[in-house]
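In: dropping the sequence and predicted coords here.
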Amino acid sequence: MLRVLIIAQCALLSGVLVAEVSAADPGSRPNVLLIVVDDLNDWVGCLPAHFRANGYETAGAGKIFHHYQNHPSSWDDFWPSKNLQFPPTHVPAKEYQPAFDRKPRPRNWYMDFNWGPLDKVVEETGDWMSMKFVSQKLQEKRDPSADSGQAKPFFLACGIYRPHVPWFVPRKFFDMFPPDRIQLPPSKADDQPVAAGPTQLREVDAR
């Protein structure tokens, strides 16, 4: 999944095939998208930087570039900020971590494959707040009274994070699917995905 994600982001944001910049193996270039964006900006320009350099007002929110690798100079405005790509995610690490510390698993898989209900409303989630920012930007552009006659064309991007792992979401979405009503398909103990073991060890109520 990581490989496909990075390839898609590289291609979309640079217009250059990943194979052209030797970025097909994330393991050999851990900050691959940041490297691609920085290396290619003077060559072909990343998408928002290209628009901005050609007179556009650029604004965005959420996961446009890869994890924590936003490109600040590409934006006139960005939410939460040009240097902070991700909005708050409300991942309750202190609440769920103790149960995982008692289990034999690679520690980094806590964040990758953990899940749980949050006592938050949808309007408090990062994706909702990103979409709210973008919606407000669109409303500003539609407001005739805000046009001073010098309005620039604009480029607007919104990166939706979910259903990316970890699956911490408002409790209402868990309540929609009671466990006693879910019928799991048959599976073989020796034929599970690599994440199944550590994930299965998770205590449903770590509190």
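Out: Noted; the coordinates are in hand.

In: every contact and neighbour count from this point should use C-alpha atoms.
Out: Noted.

In: ok, residue 114 - how many residues close by?
Out: 19 (other C-alpha atoms under 10 Å).

In: take a look at this one as well, against the first:
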Amino acid sequence: MSKASNILFLMTDQHRVDTLGAYGNRLAATPVLDELARTGTRFDRWYTPTAICTPARASLLTGQAPFRHKVLANHERNVGYLEDLPDGQFTFSEALRDKGYNCGLIGKWHIGNHKRAADLGFDGPDLPGWHNPVENEDYLAYLSENGLPPYEISDRVRGVLPNGGPGNLLAARLHQPVEATFEYYLATRAIELLERYAADAEESGTPFFLELSFYGPHLPYIVPNEYFDMFDPEQIELPKSISEDFVGKPPVQKNYSAHWTFDTMPLAVSRKLIAVYWGYVALIDKQIGRVIEAMERLGLTGDTAVFFTCDHGEFTGSHRLHDKGPAMYEDIYRTPGLLRVPGAPAGIVRTEFVSLMDATATILELAGIDPSLAVDSRSLMPLVRGEEVDWQEDIVCEFHGHHFPYPQRMLRNDRYKLVVNPDSVNELYDLEIDPDELVNGYEQAGMAEIRASMMRRLYALLVERGDNFYHWMTSMYEVGDVLHDPTLSGLDESTYQK
């Protein structure tokens, strides 16, 4: 197998796996990403380490789990956590720079507050924030240079908050041609940087890493007419979990449903929201296609590995929720993950549990850098090569809060999911008989053995990682052998036998 020296990393934000044709959506308009899956590897169990933008993106950059890098919340809703990675923190971008790579980022940064992408080795315009920064000077200059009209919207979709005020904007019709959209602008800037990097490669053999990171399809779904109306809402099948009653679930989920105003909007509006969301995905797929075509035109396809993934998923009405939050459902934790490496087999489908963080070690290996520098990451290259691999049979995810601190840990294996919620009821789902996660089986007598074995397994993995969440579990649950003083006192010999 030939080794790719260049890397194109395509990323979206808040992207459901079931919006892509490659993952089974028969109505999807995603031919570019479907072709990437057909010619590369599709990962069917690709999970985010945490379903929130900044911590997930920091985990990708560092190859570290959120509890380790400690950037645990988005700046806009930060409730007291670190806002930036510390000086001296390992990042793959700086490692690539040290290796002689050109390293570029076009689009969403959103990793911290004060530090920018340029501070960590990336070329590209400075584009901070969580949503399309339509007032950014580089975007406005792009519109002006091309005689394109400014941002303007109508047909706003929003519900009513519990306090009677207007809810968050969920969608709107954009009165700009496609060429003026922020997504088109980002693809254009990515092509320009790709052309510059291709010239450097031709002249001096300099390899490149280029990340194109779209802000969408994160809500609000703001797209022009042809995408706003692309899908007929009557053809949209509402998710089964729209029947969620929150019985036996942590109360915070019902509170979040009220915050996202689901019950204040008719189901017809929910169908329209999903239709517009799919349209947003189609718009992004089209722009990715422009970049792929440029890569082919520049003769880069044969030595460029191409990734596609996102930071986390989106509810779009599932469980009567929108956005993401303190609920560890598949809708926001399982995400798309595609990887095509020149010379690797085409059409591979892997069902191992892999993480967004595993992209970090993979990037390093492709660049000829020690992948162990990404300490919570494992290279995906053996899976891409189609090898039989001894791989972990489950995955741990974590959450620390968004609007308020809210610690959670999740263990997902082939059939079951355990979620530990210290301030509330724990959750246990049998995904074989309840794939929509509607019935919390944690207290069911028939689940006692599964509950106990998964609790012990989660505990052991957290201890192995050094995630101090395990201290709560030590005193609250049967977790098996404990090899430390759970009181941390060191003063009572009866609590700890050497």
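Out: Received, thanks. Note that the coordinates shown come from a computational prediction; the quantities given were computed from them, not determined experimentally.

In: onto which residues of structure 1 does stretch 287-298 of structure 2 map?
Out: Using TM-score structural alignment, stretch 287-298 of structure 2 corresponds to no residues of structure 1.

In: give me the contact list for that stretch.
Out: By C-alpha atoms under 8 Å, 6 or more residues apart in numbering, the surrounding residues in contact with stretch 287-298 of structure 2 are 10, 32, 183-184, 187-188, 190-191, 194-195, 198, 301.

In: residues contacting residue 154 of structure 1?
Out: Contacts of residue 154 of structure 1 (C-alpha under 8 Å, 6+ apart): 56-59.

In: now the residues you listed in a markdown table, with distance to residue 37 of structure 1?
Out: Putting these into a markdown table (distance: C-alpha to C-alpha, whole Å) gives the following:
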| residue | distance to residue 37 of structure 1 |
| --- | --- |
| 56 | 19 |
| 57 | 19 |
| 58 | 16 |
| 59 | 17 |
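
In: which one of the contacts of stretch 287-298 of structure 2 sits closest to residue 83 of structure 2?
Out: residue 10 (24.7 Å; C-alpha to C-alpha).

In: returning to that earlier point: quick one: the contacts of stretch 287-298 of structure 2 as CSV, columns for neighbour count and distance to residue 265 of structure 2 too.
Out: Output for those, formatted as CSV (neighbours: other C-alpha atoms under 10 Å; distance: C-alpha to C-alpha, whole Å):
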residue, neighbour count, distance to residue 265 of structure 2
10, 20, 34
32, 20, 34
183, 24, 28
184, 20, 31
187, 24, 34
188, 18, 37
190, 25, 38
191, 20, 40
194, 22, 44
195, 16, 46
198, 21, 49
301, 19, 46
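
In: and of the contacts of residue 154 of structure 1, the nearest to residue 114 of structure 1?
Out: residue 59 (31.7 Å).

In: aligned partner of residue 141 of structure 1 in structure 2?
Out: In structure 2, residue 141 of structure 1 lands on residue 197 (TM-score structural alignment).

In: give me the element residue 279 of structure 2 is part of.
Out: If you go by DSSP states H and E, residue 279 of structure 2 is part of helix 267-297.

In: quick one: the helices in structure 2?
Out: With DSSP state H as the criterion, structure 2 has helices at 31-39, 53-62, 66-69, 92-98, 137-145, 182-204, 225-228, 251-259, 267-297, 330-333, 358-366, 381-384, 448-465, 470-476.

In: buried set for the fourth one?
Out: I take that to be helix 92-98 of structure 2. 92-97 (16 or more other C-alpha atoms under 10 Å).

In: with the last one instead?
Out: Counting neighbours by 16+ other C-alpha under 10 Å, one finds that the buried residues in helix 470-476 of structure 2 are 470-471, 473-474.
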